[in-house]
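**Student:** sequence first, predicted model second:
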Amino acid sequence: MLRWIALVLLVVLIGLQLKLWTGSGGMREVQTLRAAVQKQSGENDKLLQRNQALAADVSDLKHGEQAVEARARAELGLIKPGETFYQVVERPAVSASAPPASGGGGH
């Protein structure tokens, strides 16, 4: 009789171990969820830094004339009266695959 109870308890223990390691809510799922939480935490930190930088930009634009002027110069090409505008145009690079222009004529 004692052997049967021990055998039943052993089978129950094995069943519980299988459920713990392979079943729904088991160790694999817990590890997967921990990795997902860690990844999401990293992404949240990046987004928080981005939001703080954007908030600083908004504050500068609301309260600082220099930030507005710098943005207008960069994005809209602002030139103040009395300033001289210079534009540097670089020559396009010569393509190596283009054949040289020849005077015509063959052999």
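**Tutor:** Received, thanks. Numbers count the residues shown, from 1 in each chain.
**Student:** please make it C-alpha for all contacts and neighbour counts, starting now.
**Tutor:** Noted.
**Student:** what's the longest helix seen in the chain packed up against?
**Tutor:** Taking DSSP state H as the criterion, the chain has its longest helix at helix 27-63. Using 3 or more CA pairs under 8 Å, 6 or more residues apart in numbering; DSSP states H and E, the elements in contact with helix 27-63 are helix 2-22, helix 65-71.
**Student:** check it against this one:
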Amino acid sequence: MANRLIPGLLVALLLVLHAQLWFGRGSVPQVKKLERELVAQQKANADAQQRNQQIASELRDLQEGLEMVEELARRELGMVKPNEIFVQIAR
């Protein structure tokens, strides 16, 4: 009787472990799905980081390049500062 009990228990344990491997928490299909989600999230993060860097660069240009913005506003829109006289020379 003991000769059949030990192999039977070992086979049952093997079946339980194998079932966990394929159907339980952390199973092979679930790990594959999580890996696909991870790759997609990493791509989305890289895209967002690139957009953030672009926006930060534009913001830095606007903060540092106010002289350029002022010059364009003066030339194209006729901007005049307070207590300043606007003189336009026609050619």
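**Tutor:** Good, I have the coordinates. Everything numeric in this text was worked out from a predicted model, so none of it was measured.
**Student:** sorry, back to before: hey, which of the helices and strands packed on helix 27-63 of structure 1 is tucked in deepest?
**Tutor:** Of all the helices and strands packed on helix 27-63 of structure 1, helix 65-71 has the most neighbours on average by mean count of other CA atoms under 10 Å, namely a mean of 14.
**Student:** what residues does that one touch?
**Tutor:** Where contact means CA atoms under 8 Å, 6 or more residues apart in numbering, the residues beyond helix 65-71 of structure 1 that reach it are Asp60, Leu61, Leu78.
**Student:** over to stretch 10-23 of structure 1?
**Tutor:** So stretch 10-23 of structure 1 is contacted by Gly26, Met27, Arg28 (CA under 8 Å, 6+ apart).
**Student:** and the second one, how many neighbours?
**Tutor:** Read that as Met27 of structure 1. For Met27 of structure 1, the count of nearby residues is 14 (other CA atoms under 10 Å).
**Student:** do the same with the last one
**Tutor:** Here the number of neighbours of Arg28 of structure 1 (other CA under 10 Å) works out to 14.
**Student:** where's it relative to Gln17 of structure 1, distance?
**Tutor:** According to CA to CA, to the nearest Å, Arg28 of structure 1 stands 13 Å off from Gln17 of structure 1.
**Student:** kindly report the same for Val68 of structure 1.
**Tutor:** From Val68 of structure 1 to Gln17 of structure 1 the distance is 65 Å (CA to CA).
**Student:** try Gln49 of structure 1
**Tutor:** 43 Å.
**Student:** do the same with Asp57 of structure 1
**Tutor:** 55 Å.
**Student:** ok, now Leu78 of structure 1?
**Tutor:** 72 Å.
**Student:** equivalent analysis for Gly82 of structure 1, please.
**Tutor:** 82 Å.
**Student:** out of the contacts of helix 65-71 of structure 1, who's nearest Ile5 of structure 1?
**Tutor:** Asp60 (76.1 Å; CA to CA).
**Student:** corresponding residue for that closest one in structure 2?
**Tutor:** Counting by TM-score structural alignment, Asp60 of structure 1 lines up with Asp61 in structure 2.
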